[in-house]
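Undergrad: All I have is the shape, not the residue letters:
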């Protein structure tokens, strides 16, 4: 079943693939970065949220003086003493707004697109891996969700973010107020952020978009970059955006109308869907797609560059397929997560098109899932009830036909978020770090390796209901997806009402 109410103009609760984010002013100039530290809030009260969402010592002292208005972590009136503000948990009073704590970030930028985007993906570049210098450059693809009645304004957007500076050491923004670029103590050049974009027309909202690169036979030439876009129309569109990426670095490049058209359109699905993934172990291109009828299809790129879809669907889910992920280590294996509360493991070689393993992981919709690239037996999932957990696939056993669906125990489970989980992703190089986005307008970073001893437990006893594994809380309105940059360690981008590009000092 679809989770979107496309005609809902009220914003509502943010869902992974659900209610429309608040409308963005389309008259805003495309690519304008918002300086979060020059906004005038006039009479609004600003509350800064740090690494764990708590006020610093100075604000705690101020709150102690106003104990009558103090709040507990759950937003209820405190019985006495200063309150603890926790982003996503404590309710804001009328007139209150949140501002980031600059000292908690190494980089922080925000930008708007003509319409909000439910989904985006990074495109690997040729600038090198493990980059740590500033200013940073990133390439992404995204699909828009235009206002109801304006579907013809939807776009597939190819974006280049450049001159992404770091925060000033004194806590200010990295962007220089001078006309000339400055250099910080570490030799990093400070400059104004730049957004460049190339747009391909779409006739429908993008539910999910993923990028894949096909290596070139000539090592001196860049790879072919493909995007798969799962749309509200039920069609899956495959584009070759290689010329659009090349145009960023080749002034005067003209994109032809033919280059804006899909190279293939998958019409196997009869309903829309949100599940989409390219195989990391099939360089030439193998795509999985899943829909709201619970059906999943495999599409393979041929030697000639075309695409062929196997019309025999994988079946078994009793609800919509919300997420699909290929195994990072086994080329024929994939996992699916569904609104029926199950995760299922499949083998594409199976003639029965039935799941090899089925487990019940939630009593609510399983919205999102992430397979660890570092430790391939670890799988993270997030559900509609706000719970996210980590599973050890070695503990899952094949399901016999007609047997009851087992309910395994996670090796870690967190009930911190009180709204649906909209995105979850393992850190690309650290199998203990996970990024989670939720409908409470937050992105949280977690370190699963953290364990408190008795003394540390006593020191944190005053912060109730905050797991010690919680590293960082980042506020982001109507956040839908969050991804780690694959080549800039610790850098993340989240999408919702706007794009947020950030890197914390804690990861």
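TA: Thanks, I have the structure now. Because the structure is a prediction, the values reported are computed rather than measured.

Undergrad: When you work out contacts or count neighbours from here on, use the C-alpha atoms and nothing else.
TA: Fine.

Undergrad: Would you map the helices across this structure?
TA: Using DSSP state H, the helices assigned to the chain run over residues 57-65, 242-248, 454-459.

Undergrad: Which one, of the ones you listed, ends up nearest to residue 291?
TA: helix 242-248 (27.7 Å; Cα to Cα).

Undergrad: Looking at the helices of the chain, which one is packed in the most?
TA: helix 242-248 (a mean of 17; mean count of other Cα atoms under 10 Å).

Undergrad: Put this next to the first one:
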């Protein structure tokens, strides 16, 4: 079979014929006795025969409508022929292939017989989907988080992936440096005890923002070194415009798509704040959002339009507001009341490439598509998409032909979280991919490497790719083996047994390696362990006076009579005891007793003549 890589870069001449056949088929009503998917399969077989070389053509029986095509046969058909998507893929460089690789449709779900009123847009979307725009043929798992992965971001080149989760960690994955063990090369905990809500690289991939459940964002370089920590507000100031930062937990952070020095953050304090990268002391603009009753409302998500002219915000009350990014932020330019069910948290808002459509997802288990030129009613609606996480999102594909959304499941019920593929115009379900026994929370599709990254509730990160059209990324490390330890430079023979004799050797004192024994030995030494004084076991023990609490209280109640006593009587009271047991004065005269010897004269008894004589003698 021929390779599809070449066909992606150079369209075959017969593809124009195939497109014409598809357009012609969209105008023909379907037979009520035949399934629409069976008709599409017949057309695909005929087109495959037309696109094959003459020597490779072969006749195959057409399967009935009730017969399902096997996975191997579908994969073989996709390998033989690759049809271009309806919208041209964007090329970032010469190495990029067509965005939208072919896939093996192993779990294609039929919607039953199609209605006669189906329009050509649905048929074109089906043709685009069957031509292969979802790279899910292979995947790798990154298993290092212990809790839900709630934030994903990849730099512009597609070489470095950052993941953040409810385990408070941000992990760095380098696709070029990883081997088959798939381990991160660095892990940081930016805010201890606070889960990560959002991550985003800037346009160049040199810096990234972190939004957590704390009140302030942080800016890091691509290696995880903190660059800036921005201010947090004063919760005691009532007007949020007068504070220098947020006063409640952050919910998201977004870079301006055109200005590298500007970013915004949304918070539960009912504000969106626009920051200058160089100014960490205060924000430069504040969007104060009020509820319908005039009070505060939690801002659950926000995003810039691709041209940077609009800001979309969603509130916990189910209202979407569109603001002009240039201000003034007095009132929104668009307001969609009751966009989702009341009190349903809108977890994601995404603009289309032309900034004319808005994709939203909420905890009411729906995904809606809005046309900003007419917001009275949703353009399309998808139901039955369970959403239990505040960070769950829905995204456009790089060509906007499909929409991706994940489903949430309850832990322990044995259900599998799924990646649901919806039509980009009608949000009609096209495909479901079972991921694992946990919820699919965060989704990211990088257009340059053409790979889809999923963050799940179990902490596992899935990177889906297709070897035929995906470039670099997971392909770089999936093909590598487990890195082996390098052999030592010096090789010794372990079988050599020799005895070294050193008669003058001094035996080294045995070192106690057991920490427990060393601590026990220190505990027995009162000086090394700094043992405090033992408590008294009785009054007056060891020369210390001991007394009870009652004695201390009575001492404060006894009146001090020292001032009323006669000093002479107080001294003579101890005269008899001092005479019997001399200690201070009489002890010095015991050798001359019973006749005490006194000085002949004292200094005060000297006359003035003796003073002058003594003075001259001293001179």
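TA: Arrived safely. As the structure is a computational prediction, the values presented were derived from the model and not from experiment.

Undergrad: Distance to residue 468 of structure 1 added to the helices of structure 1, as JSON lines?
TA: Output for those, formatted as JSON lines (distance: least, Cα to Cα, whole Å):
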{"stretch": "helix 57-65", "distance to residue 468 of structure 1": "20"}
{"stretch": "helix 242-248", "distance to residue 468 of structure 1": "42"}
{"stretch": "helix 454-459", "distance to residue 468 of structure 1": "9"}
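
Undergrad: wait, which of those helices is closest to residue 224 of structure 1?
TA: The nearest among those, by Cα to Cα, is helix 242-248 at 5.7 Å.

Undergrad: counterpart of residue 340 of structure 2 in structure 1?
TA: Correspondence of residue 340 of structure 2 to structure 1, assessed by TM-score structural alignment: residue 362.

Undergrad: what about its match, distance to residue 306 of structure 1?
TA: Distance of residue 362 of structure 1 to residue 306 of structure 1, given as Cα to Cα, to the nearest Å: 39 Å.

Undergrad: What is the neighbour count of the match of residue 340 of structure 2?
TA: 22 (other Cα atoms under 10 Å).

Undergrad: Tell me, how many residues neighbour the aligned partner of residue 410 of structure 1 in structure 2?
TA: Aligned counterpart of residue 410 of structure 1 in structure 2: residue 378 (TM-score structural alignment). Look at residue 378 of structure 2: counted by other Cα under 10 Å, it has 16 neighbours.

Undergrad: Just list the residues touching residue 378 of structure 2, thanks.
TA: 368, 369, 370, 371 (Cα atoms under 8 Å, 6 or more residues apart in numbering).

Undergrad: Strands of the stretch 101-250 of structure 1, start to end?
TA: 105-111, 117-122, 136-144, 155-164, 182-183, 189-190, 194-201, 206-214, 224-231, 236-240 (DSSP state E, counting those that start in this stretch).

Undergrad: Now do the buried residues in the fourth one.
TA: Buried residues in strand 155-164 of structure 1, counting neighbours by 16 or more other Cα atoms under 10 Å, are found at 155, 156, 157, 158, 159, 160, 161, 162, 163, 164.

Undergrad: And residue 615 of structure 2? What does it align with in structure 1?
TA: Using TM-score structural alignment, residue 615 of structure 2 sits opposite a gap in structure 1.

Undergrad: Surely residue 615 of structure 2 is within a strand?
TA: No - counting by DSSP: H, G, I helix; E, B strand; the rest coil, one finds residue 615 of structure 2 to be helix, located in no strand.

Undergrad: top of the contacts of residue 378 of structure 2 by neighbour count?
TA: Busiest of the contacts of residue 378 of structure 2 [other Cα under 10 Å] is residue 369, holding 24 neighbours.

Undergrad: Next up, the contacts around it.
TA: Residue 369 of structure 2 touches 357, 358, 359, 360, 378, 379, 380, 381, 427, counting by Cα under 8 Å, 6+ apart.

Undergrad: Just the buried subset of those, written out for PyMOL, thanks.
TA: Buried residues among the contacts of residue 369 of structure 2 (16+ other Cα under 10 Å), as a PyMOL selection:
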select buried, resi 357+358+359+360+378+379+380+427
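
Undergrad: quick one: which of the contacts of residue 369 of structure 2 is nearest to residue 19 of structure 2?
TA: Closest approach to residue 19 of structure 2 among those (Cα to Cα): residue 427, at 22.6 Å.

Undergrad: That closest one touches residue 401, doesn't it?
TA: No - between residue 427 of structure 2 and residue 401 there is no contact under Cα atoms under 8 Å: 10.1 Å.

Undergrad: residues in structure 1 matched by the helix ranked longest in structure 2, start to end?
TA: Longest helix in structure 2, counting residues (DSSP H): helix 36-51. Under TM-score structural alignment, the alignment places helix 36-51 of structure 2 onto no residue of structure 1.

Undergrad: Quick one: closest of the helices of structure 1 to residue 481 of structure 1.
TA: Closest approach to residue 481 of structure 1 among the helices of structure 1 (Cα to Cα): helix 242-248, 22.4 Å.
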